[in-house]
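> next input, structure requested:
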Amino acid sequence: MRYVFQGVLMTLERAGEVVRKFFTFGHNLTGIAILIEKSTAEIIGFAGLFPCTALGVDDFEIGFLLARQAWGRDIAVGISQAQLAFGFEQLGSGRLLGLAGPKNRPSIHAPKKSR
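You can find the predicted model right below:
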């Protein structure tokens, strides 16, 4: 949470807005989905491709959020590899955005390591 949602807890109302806007429901191929540790069935984060207009046009943003216990295990690299392949090969996107704050080095390096 240090680098997402301005690093502060959300109100219940704001959390509902975020879930409805960004999470995957039904047959949508894009949006954020829950990441689960197979061995424990524990939720370890969220990841997905979701619509983004940061550059003034319709793009998709690579997004992930990992619980602290999932850090340092190259999970973000695997997520980035899967998102890049899905976005370019399955969705036919010409560009995918990876937005991260300048202090968020792990999130900046994960897509770079996945090339």
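
> C-alpha from now on. contacts and neighbour counts both.
Noted.

> mind listing the helices for this protein?
Along the chain, the stretches classed as helices by DSSP state H are 12-22, 75-85, 105-113.

> here is the second sequence; please produce its structure so I can put it next to the first one:
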Amino acid sequence: MKILETTRLILRTVNHEDIPQLYKKIFSDIEVIKLTFGNELFNLEECTKFIKENCNFDKEIGLSAIIEKQTNTLIGLGGVLQCEYLNQKDYEIGFILAKEFWGKGYATEIGQAQIDYVKNKIKASRVIALVDSSNTSSINAIKKLNLSYFTKVKTEDSRGDREVYILNF
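Below you'll find the predicted structure:
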């Protein structure tokens, strides 16, 4: 199911056939993992479990597959997640791209579509993004999307400490 579409990308629900590609492009690449999930690579079983627990196979909220339209290639995960990192109901936007797709402006493009979705469809009053302080490329993309640094939080998952950026509507 298509959730969002931009000029170059489609955000759609994940399907079981995506798991081997996501494992190869995201979950078994140490550079990608260090900037997103921590320092431990996932084996295929852990990747499958994570995807089944966190990705949206049949709904719009959750992690979704990011597809490059021109080539119909799966290039990463992204999506809108409901969260309460700041002690109230919020919506977190996010994107995890395979290394070969870094530096092409895809994070900013999908991020803007996610912001528009939270603002116009969910009708929330703000959006947040969490990022590792060493992930300067993602921080730059988040700042291009007009989010501002707000605070630092410790997540309860494997991501650990994250900087929180916020955009009020």
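
> ok so, going back, any idea which of the helices of the first structure is most buried?
Each of the helices of the first structure was scored by mean neighbour count; the highest is helix 75-85, a mean of 19, by mean count of other C-alpha atoms under 10 Å.

> what sits up against that helix?
47-49, 62, 64, 66, 96, 107, 110-111, 113-115 (C-alpha atoms under 8 Å, 6 or more residues apart in numbering).

> longest strand anywhere in the first structure?
strand 42-52 (DSSP state E).

> okay, the residue nearest the centre of the first structure and Leu12 of the first structure: tell me how far apart.
Centroid-nearest residue in the first structure, with C-alpha atoms, centre = their mean: Gly63, separated by 1.9 Å. Look at Gly63 of the first structure and Leu12 of the first structure: by C-alpha to C-alpha, to the nearest Å, they are 21 Å apart.

> hang on, the earlier thing: make TSV out of the contacts of helix 75-85 of the first structure and add distance to Leu29 of the first structure.
Below are the contacts of helix 75-85 of the first structure laid out as TSV (distance: C-alpha to C-alpha, whole Å):
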residue	distance to Leu29 of the first structure
Ala47	12
Gly48	9
Leu49	9
Ile62	13
Phe64	16
Leu66	21
Leu96	15
Ser107	23
Ala110	22
Pro111	20
Lys113	24
Ser114	21
Arg115	22
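
> tell me which of the residues you listed is nearest to Ile32 of the first structure?
Distance ranking of the contacts of helix 75-85 of the first structure against Ile32 of the first structure, using C-alpha to C-alpha, places Gly48 first at 4.3 Å.
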